[in-house]
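Undergrad: Let's see this in three dimensions:
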Amino acid sequence: MNRRRLLTGGTALAASATLLTTPTATARTAWAVPSRAEILPVLRRVADHWIATHTDPGDNGWANATFFSGLLALHRLTGDPRYLAYARGWAEKHAYGLRGGVTTRHADNHNAGQAYLDLYEIEPEEGKLAAIEESLRRMVLTDQPGKNDDWWWDDALHMGMPPFARLGVLRRDPRYWEKLYALYGHTKRVEGGPGLLDPGTGLWYRDKRFLPGAIVSPTGKPVVWSRGNGWVAGGHVKTLKALPRSERHTAEYRETLTRLVTALPAAQRTDGFWNVNLADAEHLPGPETSGTSFFLYGTAYAIRAGLVRRAAFLPVADRAWQGLVTTAVHPDGFLGYVQKVGDRPESSQPVTYDSTSDFGVGAFLLGGTELALLTS
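TA: Below you'll find the model as predicted:
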């Protein structure tokens, strides 16, 4: 497979953009994707292992909320009442509340609202949305509504974009969408000076510390964090699933996700994974599950939504899935090679066969369910 490396520095990253177009060496007109009947047992095994080993469903922070987002995606696909019951018990344990209360502006604290919205759609009760709706309404209307610099790191796009998008749809109130776009625009084009998006490649820096000329890898190359870009991909997917095509910013979200997904094949490893630093294959190389799972999620959705060519990108998605299943999933359903909490490739190293985390399991369930939607 073609694994061209991103070049050094922001200018060089932009210069390499022409290389990051489509997978070529292994693209085919037809590709054998695993069937839904093959995918679902693996997803169930991983979900069931997590539930069996976590009788206490845990806190309502961003990491655990990501797990429940993935679990509820699996519930939507399977209809398994056990998954709904476990998620409902978690939400009720926290009274459908948010860390930091309704005055919080922190995107991490809003992530639980995604699962609450999922649970509301299954069993509509207004109390499930009271906290997330009040918190976002304050940001939109009453508490410094002109302040749009809250999302200063790229992870925030996954945590914060979908609740704004979904509440705007649910309440038929485009003011949520306008606030979403103002926050998003700051992250993308303003934060740190140029914004966190590298316009040449379509990839994102985690935060302003990693902009060109700042933090670099040991060999002097940029640090473009895999999971950070995974969070960006996931946020765009969930937002696009919620928004109508007619919403005036939808086209930009589609284009931005397309560019990110299109940049990924050049950095994919031959085993299907992506390294923790997309810009330097020698910087802490090795399989990593959370970023790879989110890239599977983004790629599978982009294929299904017609953003990228199916024949060209199915091999990318299939290689990612096969790598995850054969390397990261243990026989009993334990999910390994997850880089634990951090903000850069060096965080929580080494990443091993026995490294796992709730958000990594959630990302895997999201990626696998989206791939299953491509199959029969």
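
Undergrad: Only C-alpha atoms from now on, for both contacts and neighbour counts.
TA: OK.

Undergrad: any idea where the strands of the stretch 251-376 of the chain begin and end?
TA: With DSSP state E, counting those that start in this stretch as the definition, the stretch 251-376 of the chain shows no strands.

Undergrad: Off-centre distance for stretch 328-337?
TA: Average the C-alpha atoms of stretch 328-337, do the same for its chain, and the two points are 20 Å apart (C-alpha atoms, centre = their mean, to the nearest Å).

Undergrad: Stretch 124-139 too?
TA: 23 Å.

Undergrad: which parts of that stretch are buried?
TA: For stretch 124-139, the neighbour count (16 or more other C-alpha atoms under 10 Å) marks 128-133, 135-139 as buried.

Undergrad: OK, contacts around the closest residue in space to residue 300 that isn't next to it in sequence?
TA: Closest residue to residue 300 apart from its sequence neighbours, by C-alpha to C-alpha, 6 or more residues apart in numbering: residue 371 at 5.4 Å. When contacts are counted by C-alpha atoms under 8 Å, 6 or more residues apart in numbering, residue 371 is found next to 296-297, 300-301, 317.

Undergrad: What separation is there between residue 371 and residue 266?
TA: Counting by C-alpha to C-alpha, to the nearest Å, the gap between residue 371 and residue 266 amounts to 20 Å.

Undergrad: Mind giving me the packing neighbours of the helix or strand residue 108 falls within?
TA: Taking DSSP states H and E as the definition, one finds residue 108 inside helix 107-110. Using 3 or more C-alpha pairs under 8 Å, 6 or more residues apart in numbering; DSSP states H and E as the contact criterion, the secondary-structure elements in contact with helix 107-110 are helix 62-78, helix 155-170.

Undergrad: Mind giving me the packing neighbours of the helix or strand just after the first one?
TA: Right, helix 62-78. Scanning the chain past helix 62-78 towards its C-terminal end, the next helix or strand to appear is helix 81-93 (assignment: DSSP H and E). The elements that helix 81-93 packs onto, with contact taken as 3+ C-alpha pairs under 8 Å, 6+ apart, are helix 62-78.

Undergrad: Now do the helices in the stretch 251-376 of the chain.
TA: 289-304, 310-323, 358-372 (DSSP state H, counting those that start in this stretch).

Undergrad: Any chance of a markdown table for those, columns distance to residue 341?
TA: As requested, the helices of the stretch 251-376 of the chain are arranged in a markdown table below (distance: least, C-alpha to C-alpha, whole Å):
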| stretch | distance to residue 341 |
| --- | --- |
| helix 289-304 | 11 |
| helix 310-323 | 22 |
| helix 358-372 | 9 |
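
Undergrad: The structure of the following sequence is requested for comparison with the preceding one:
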Amino acid sequence: MKHKLIFKIAVLTVLFSCLGTSKMMSQKVFKPSAIKASMLKALEWQEAHPIFALAPTDWTEGAYYTGVVRAHKATGDQVYMAALKNQGYHNNWETYTRLHHADDVAISYSYLYVDMVGGRKDFVDLKPTADFLNAHLYEPDVWKAGKDKSSMGRTILWWWCDALFMTPPVLNLYAKHTNQPKYLDEMHKFYTQTYNQLYDKEERLFARDMRFVWKGSDKDAKEPNGEKIFWSRGNGWVISGLALILDDMPKDYKHRAFYENLFKELSARIVELQPKDGLWRTSLLCPEAYDHGEVSGSGFHTFALAWGINNGLLDKETYLPAVKKAWKALEKCQHEDGRIGWVQNIGASPEPANKDSWQNFGTGAYLMAGSEMLKLQLK
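TA: Reported below is the predicted structural model:
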């Protein structure tokens, strides 16, 4: 009897010890030191494993180094600034080549940041960025002219929702840095074109492009469960781009209310669609299509929601539980060596991911999310 009692006490001791350890481990993930360590591991792994779709100046690198910018802005750690300066220098501060394609100036977000806070004022050459933006906005273009009749709806400059992450934050920051508000007005003109073409006011989500704008009879624009097709990363591009825009947009800008209202509306919808495990599925309205979490979209959503709390646009009591749940789930997707897994590959619609799938923009999304988690100062 005595031995049985001792055994039960031992079991209970181990059980409560494990529960306590589990709770401690659960809370540790929110400690600033743990977040910083995780972010640095992600950066170090990504810098050691470069990857890009087209060139070191393409949109994938633009998204990744936007994450590095936000990491430096949140931590002040010179490791991030060194990475930013190194890539810009080796790129000769160039954009990619397609002057009328929004993707190809995303890299300039990092160049502008380095020029603003990186020290030496003669280090960054912003002429390639200026040349790109002026050509992009003011030169004639087949898309702007509405002459491309493809099924994607290439009849406006920014005809796909991803574009709202790629160029608008650059234009916004360029306007701020150079004190030329005309670029902000141009941004607003083209942004509202995309909003009017792709935003579904009923679902409060963005279609990726016109292929997924359902007109009542197009079966290809519906999921197997009958819902419209809305891509998690596509909406992640939009909502995180909005946070970047609002972060640098003048408080008194005449159209600021449009961006704040859209940000709040998207945020409310994104939280409604968050699965119980914290990570959003690649298909927002048909999560069962690929029933596993995905990091790039989830990272962008987490960044935006945490940014909204940190900047007073979102109610902390309402949104913090979703943000905490998301970060805990994101952190579990990091491999021991620092690599960020569960990232959907390059695409334009919902597709699966797996534990070992990674992309540089997924690391960028993770760094962006971590940067705002640090500012929440959770314990």
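
Undergrad: circling back: compare the helices and strands packed on helix 107-110 of structure 1 and give me the one nearest residue 216 of structure 1.
TA: Comparing these by their distance to residue 216 of structure 1 (C-alpha to C-alpha), the top pick is helix 155-170, with 19.5 Å.

Undergrad: Out of the helices of the stretch 251-376 of structure 1, flag the one nearest residue 237 of structure 1.
TA: Proximity of the helices of the stretch 251-376 of structure 1 to residue 237 of structure 1 was assessed by C-alpha to C-alpha; the nearest stretch is helix 289-304, lying at 6.3 Å.

Undergrad: Relative to the whole chain's centre, how far out is stretch 356-373 of structure 2?
TA: Per C-alpha atoms, centre = their mean, the displacement of stretch 356-373 of structure 2 from the mean C-alpha position of its chain is 8 Å.

Undergrad: Onto which residues of structure 1 does that stretch map?
TA: Aligned using TM-score structural alignment, stretch 356-373 of structure 2 spans residues 354-371 in structure 1.

Undergrad: likewise stretch 273-292 of structure 2?
TA: The alignment of stretch 273-292 of structure 2 onto structure 1 (TM-score structural alignment) spans residues 267-286.

Undergrad: go on, stretch 203-213 of structure 2?
TA: Using TM-score structural alignment, stretch 203-213 of structure 2 corresponds to residues 201-211 of structure 1.

Undergrad: now, of the helices and strands packed on helix 107-110 of structure 1, which is deepest in the fold?
TA: helix 155-170 (a mean of 25; mean count of other C-alpha atoms under 10 Å).

Undergrad: mean shift of that helix relative to structure 2?
TA: Its matched residues in structure 2 lie on average 0.8 Å from helix 155-170 of structure 1 after superposition (mean C-alpha distance after the TM-score superposition for structure 1).

Undergrad: Map residue 90 of structure 2 across to structure 1 for me.
TA: Alignment note: residue 90 of structure 2 maps to residue 93 in structure 1; criterion TM-score structural alignment.

Undergrad: wait, what's in contact with that match?
TA: Under the criterion of C-alpha under 8 Å, 6+ apart, residue 93 of structure 1 has no neighbours.

Undergrad: quick one: it and residue 86 of structure 1, what's the gap?
TA: When distance is defined by C-alpha to C-alpha, residue 93 of structure 1 is 11 Å away from residue 86 of structure 1.

Undergrad: Equivalent analysis for residue 199 of structure 1, please.
TA: Distance from residue 199 of structure 1 to residue 86 of structure 1, counting by C-alpha to C-alpha: 42 Å.

Undergrad: Ok, residue 321 of structure 1 next?
TA: Distance, residue 321 of structure 1 to residue 86 of structure 1, using C-alpha to C-alpha: 26 Å.

Undergrad: Which one of those two is surrounded by more residues?
TA: The neighbour comparison of residue 321 of structure 1 against residue 86 (other C-alpha atoms under 10 Å) goes to residue 321, with 25 against 17.

Undergrad: Nearest spatial neighbour of the equivalent of the more buried one over in structure 2, chain-adjacent residues omitted?
TA: With TM-score structural alignment defining the correspondence, residue 321 of structure 1 maps onto residue 327 in structure 2. Among residues not flanking residue 327 of structure 2 along the chain, residue 302 sits closest, at 7.1 Å (C-alpha to C-alpha, 6+ apart).

Undergrad: That neighbour contacts residue 371, doesn't it?
TA: No - here residue 302 of structure 2 lies out of contact with residue 371, judged by C-alpha atoms under 8 Å, at a distance of 10.3 Å.

Undergrad: the more surrounded of those two?
TA: Between residue 302 of structure 2 and residue 371, counted using other C-alpha under 10 Å, the more crowded position is residue 302 (36 against 27).

Undergrad: Can you tell me which residue is spatially central in structure 1?
TA: Among the residues of structure 1, the smallest C-alpha distance to the mean C-alpha position (C-alpha atoms, centre = their mean) belongs to residue 234, namely 2.7 Å.

Undergrad: contacting residues for the closest residue to that one other than its chain neighbours?
TA: Counting by C-alpha to C-alpha, 6+ apart, residue 158 is the residue found nearest to residue 234 of structure 1 once chain neighbours are left out, at 5.7 Å. By C-alpha under 8 Å, 6+ apart, the residues touching residue 158 of structure 1 are 111, 231-236, 238.

Undergrad: Greatest separation within these: which pair is it?
TA: If you compare every pair in the contacts of residue 158 of structure 1 using C-alpha to C-alpha, the most distant one turns out to be 111 and 233, at 15.2 Å.

Undergrad: counterpart of residue 184 of structure 1 in structure 2?
TA: Mapped onto structure 2 by TM-score structural alignment, residue 184 of structure 1 lines up with residue 191.
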